[in-house]
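# Pasting a predicted model and its sequence here:
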Amino acid sequence: MTAKRGSRKIIDISLDQLRYWLLVGAFVLLILVSATQIKSIPPSATEYTAQFGAGNALRQGLYSLCVGMVLIASRPVKIGWRLVAIPPTILLLLAFCVASIGWSDAPSVAVRRLILTVMIIWTVFRCVDELGYRRAMDYMVATLLVLLFINYAYVASTPAAIHQGGDATDPGLAGDWHGLIPHKNDTGPVLAETIILLAFGCGRLTMVWRLAMLLASGYFLYRTHSKTSLGLVFVGLATGLAYLRYRPAYRALLIPVLMLGGAVAAYAAITYVPMLLDSLDSSETAFTGRIQIWRTMTAYLREHWVFGAGFGSFWDAGPVSPANVYGRSWVSAMVSQGHNGYLDLWTQLGIFGLLLAVAVLFVIPGGRLLIATMPSKYHAAAAAALLIFLMGHNLTETTMMARDTFGNLMLAFAIAVIQNLARKSPTPGPRAFRVRNAAKGDRSTRNG
């Protein structure tokens, strides 16, 4: 009997380990596919032109594989409602997105895009819920460092890793590094987020290696010449440092100030942004063409500011796309996102959807960080820095609620980490790891 119990215990431990590494594998694969945005094997550059709602079969297949791996590793029958993982606030936002499909002129495109968005968000939340905030951040850092090494190797091995002077869409990109990732504006945020995580102690690295990786990430970021990421990485780091000095006892004074500031900012954006864009330079190249893109959206919003076009239905949805009606010919032909997450959500979900999204994605997680006493202040500071970085980044790029963009993945990751931190009792690893680490006196398993 003793021998049978011993063998059963070994089998149980092996199954726990198998599920654990299946979950980790799915998490790592999700990060790599989202960051590189591969379209083929070997990877090719992302096409920054309208694709008329067409998806990419390779990425969709890999994401489906990730979802399947996580489902198997999660033991859905055993964990029950915890399988949902996504918090009620984000479920409410997703329900609003579903409702908006009802008034979309391209419902089939909208449904596909919403399914992909849900797949990314759910996979991230489920992985963080199962791994705990500490291990999830460790694996995120490890994966991003592997991608950093690949990017350096790609730059050293082929001119295709550097934007060339013959780029007809933007000759000013010549000489900017992008590595394996198709465009320097996508490479910049990945490196900035790597720097933020490293700076606040995430990842199991010695101080020497941490400093070396910070320097390597910083140099590659500099060579991308991604101005938005270069500026916002310092804003994010300053936010994290300020959070380390913050005391939850200030919450009584801070919450009313944040609520008032948010209301003023929302009113100012609704009232003055369209007027401001109208008064700016109307040339085709002003602010790398973004002015014309934004004017397309504000022209649409003057007539449809309440409801919008429906989730995923403004850009690149075929002949019925509002961008074809309100934008100049080159805008509707070449642009597939509005280069401003807030305007993009407004054109899709209307004013109420935009306000709901900002509250759910930024205000509530930020407030949770400020109100709760976190078990690990450095991990909380990293999450706060990511949140502010992504909030600022969406002023010039669209990533929030934007399908499988890496910014959308990282926003879901930051919110999931905040949620896991706030519980103060993160889910430990599999029993094999708990037993082994407990024997060594490792306290990290008790902290996530």
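Thanks, I have it.
# From now on I want contacts and neighbour counts done on CA atoms only, so please keep to that.
OK.
# wait, doesn't residue 143 sit right on residue 30?
No - between residue 143 and residue 30 no contact is recorded; they are 10.2 Å apart, counting by Cα atoms under 8 Å.
# between these two, who's got more neighbours?
Comparing residue 143 with residue 30 by other Cα atoms under 10 Å, the one with more neighbours is residue 30, at 24 against 17.
# Please report the distance of the more buried one from residue 355.
Applying Cα to Cα, to the nearest Å, the value for residue 30 to residue 355 is 29 Å.
# Could you do residue 147 as well?
Counting by Cα to Cα, the gap between residue 147 and residue 355 amounts to 35 Å.
# The two: who's more crowded?
The residue with the greater number of neighbours, taking residue 147 and residue 355 and applying other Cα under 10 Å, is residue 147; the counts read 21 against 16.
# Tell me who's in contact with that one.
The neighbourhood of residue 147, defined by Cα atoms under 8 Å, 6 or more residues apart in numbering, consists of residue 32.
# which element is it on?
Following DSSP states H and E, the helix or strand that holds residue 147 is helix 133-157.
# Can you give me the buried ones in that helix?
If you call a residue buried by 16 or more other Cα atoms under 10 Å, then helix 133-157 has these buried ones: 133-145, 147-148, 151-152, 154-155.
# And for stretch 361-369?
Applying a neighbour-count criterion of 16+ other Cα under 10 Å, the buried positions in stretch 361-369 are 361-363, 365-369.
# Got another one to weigh against that:
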Amino acid sequence: MRHLSPLRLGPSRPSAGLSAALGEAPWWSAAEGRALRTALAALILTLLLVTFEPYQAVFAGPAGSGNITNQLGYGGLGLAALLIHVCITPRQVAMRLLRPAWVVMALLLLLSSTQSIWPDASFRAVVFSLAAMLAMTGALCLVPDERAFRFALTVAALVVLGLSYTGIVLMPSAAIHNEALEAANIGLWRGIYSHKNVAGPVMAALCFAGLYLVRSGQWVTGVAIVLLSAFFVLKTGSKTTLGLLPLVAVLIFAGRVFGGRRLPVIVLGATFAGAALMTLGTVLSPVLYDLLQWAMPGTTFTGRLDLWRFAIHALGPQAWTGTGFEAFWSTPVVRHAEPPFGSSWDPRGIVNAHNGYLDLAIALGWPGMGFGIVVLVILPLVDFVRIGAQGPAATRVADFFLMVLAFTLLNAFLESFLFARGNPVWMTTWLAVAGLHLLPKGRTVA
């Protein structure tokens, strides 16, 4: 069974939802409705990538923590997206957004707040995270065709790059690290974002967007976005991003050349498994730790191994139920902990585990982390394989989504952003997950 998709990859034409909601009004032509939808999609996507706190001068933990601006902003976008899905999104597409696995994941996140010592704060954090995710699906469902999606993506990328480079030139104190607290980062670029480790991954996603635009024939804007974003990545000094960016591009493009849709998925799956074993696996298994030290003597991932050991030990009996969404790192058990002797990190000043999968386990327990991997890794890869033969446009869009997904999933082994409300790196991840699901399929995906 073939599903309709909001990302139409054939000739431009108004969708059924648009015709029903706007196109039949005598004062509103289909072309005007299409232009309005595209403009709204570009606005939502831009707001989600720019965030409501550009040029935040000091890295203060998870984006949007207790901030009324973020709460109103993402809450408003979530409500707007809900109206979009009710009034404009075709019913069959809206029903696809109720993917059972997504619904269960949302319920797990909401239920996790009951495990928190501050259930109200955790519940509020989950609600605003879901609102931001809903807003991203709204942007995807607004675009009437692939050309409109490219326009929205181009606008968002150019705004992020324009504001970031403007900050470097006109507001260097806000756009360049200069805090004595993180002396090693002084002079590194962060643009409109709170930290170089946020700026780097977002710029990598924009670089992939530029490659997608080049492949679609938009040479001028595509090349400009690739060069500007790649140079920005270089100036962030983010070693993880600098290593993953070319690796992911080569993996996806080479896999597509030699093996169609299945080979990139197989290679990415093997890479993901290897990264899991050689990062988080090394603090769970002495054998894997010895293997890591044999292959790369002295490797600690900048001290992260000590932090991961502390977190797993501190979880104790809650390892299977979790401690609640965004709650663990501000609990007394962490704030009043004695730093382990010889540890590279003092956990009392840490805001996350610097490993998105471990933070997911901390919030939801090991079973919850496992289900999160199903939602974020397994199902999107299945979606990619099952995308129908819709022509070169579908191939280009799918490859773009897969590159973004591969990069962010691998980056999450060393940084925490999964399901983080208002975090633009998470927004790019969810863009890829939702985009792959909404693309036309050759057959129904569960």
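Right, received. Where do you want to start? In this text the structure is predicted, and so the values were computed from the model without any measurement.
# Tell me where the stretch 1-150 of the second structure has helices.
Taking DSSP state H, counting those that start in this stretch as the criterion, the stretch 1-150 of the second structure contains helices spanning 16-18, 30-50, 68-87, 91-96, 100-112, 119-142, 146-170.
# Quick check: which of the ones you listed is buried the most?
Stretch with highest mean neighbour count among the helices of the stretch 1-150 of the second structure: helix 119-142 (a mean of 24; mean count of other Cα atoms under 10 Å).
# what range in the first structure does that helix sit on?
When the first structure is aligned by TM-score structural alignment, the counterpart of helix 119-142 of the second structure is residues 107-130.
# Superposed on the second structure, what's the mean shift for the matching stretch?
In the superposition with the second structure, the average deviation recorded for stretch 107-130 of the first structure is 1.2 Å (mean Cα distance after the TM-score superposition for the first structure).
# what distance separates that stretch from the middle of the whole chain?
The offset between the C-alpha centroid of stretch 107-130 of the first structure and the centroid of the whole chain comes to 12 Å, using Cα atoms, centre = their mean, to the nearest Å.
# re earlier: export the helices of the stretch 1-150 of the second structure to a markdown table and append columns for distance to residue 209 of the second structure.
Compiled in a markdown table, those are given as follows (distance: least, Cα to Cα, whole Å):
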| stretch | distance to residue 209 of the second structure |
| --- | --- |
| helix 16-18 | 27 |
| helix 30-50 | 13 |
| helix 68-87 | 23 |
| helix 91-96 | 24 |
| helix 100-112 | 25 |
| helix 119-142 | 15 |
| helix 146-170 | 7 |
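# can you tell which of those is closest to residue 58 of the second structure?
helix 146-170 (14.6 Å; Cα to Cα).
# how about residue 429 of the second structure, secondary structure?
Assigned state for residue 429 of the second structure: helix (three-state reduction, DSSP: H, G, I helix; E, B strand; the rest coil).
# That should have said residue 311 of the first structure, apologies.
Secondary structure state of residue 311 of the first structure, per three-state DSSP, is coil.
# what residue of the second structure takes the place of it?
With TM-score structural alignment defining the correspondence, residue 311 of the first structure maps onto residue 325 in the second structure.
# which of the residues in stretch 294-302 of the first structure are buried?
For stretch 294-302 of the first structure, a neighbour-count test (16+ other Cα under 10 Å) marks 294-301 as buried.
# and if you look at stretch 271-290 of the second structure?
By 16+ other Cα under 10 Å, the buried positions in stretch 271-290 of the second structure come out as 272, 275, 277-283, 288-289.
# Quickly name whichever of those is closest to residue 360 of the second structure.
Of all those, the one sitting nearest residue 360 of the second structure is residue 280; the distance, using Cα to Cα, is 12.4 Å.
# I figured the closest one was touching residue 308, is that so?
Yes - with contacts defined as Cα under 8 Å, residue 280 of the second structure counts as touching residue 308 at a distance of 7.5 Å.
# Show me the common contact partners of the two, please.
In terms of Cα under 8 Å, 6+ apart, residue 280 of the second structure and residue 308 are both contacted by the residues residue 358.
# what's the spacing between residue 295 of the second structure and residue 284 of the second structure?
Residue 295 of the second structure is 18 Å from residue 284 of the second structure, where distance means Cα to Cα.
# I am finished for the moment; much appreciated.
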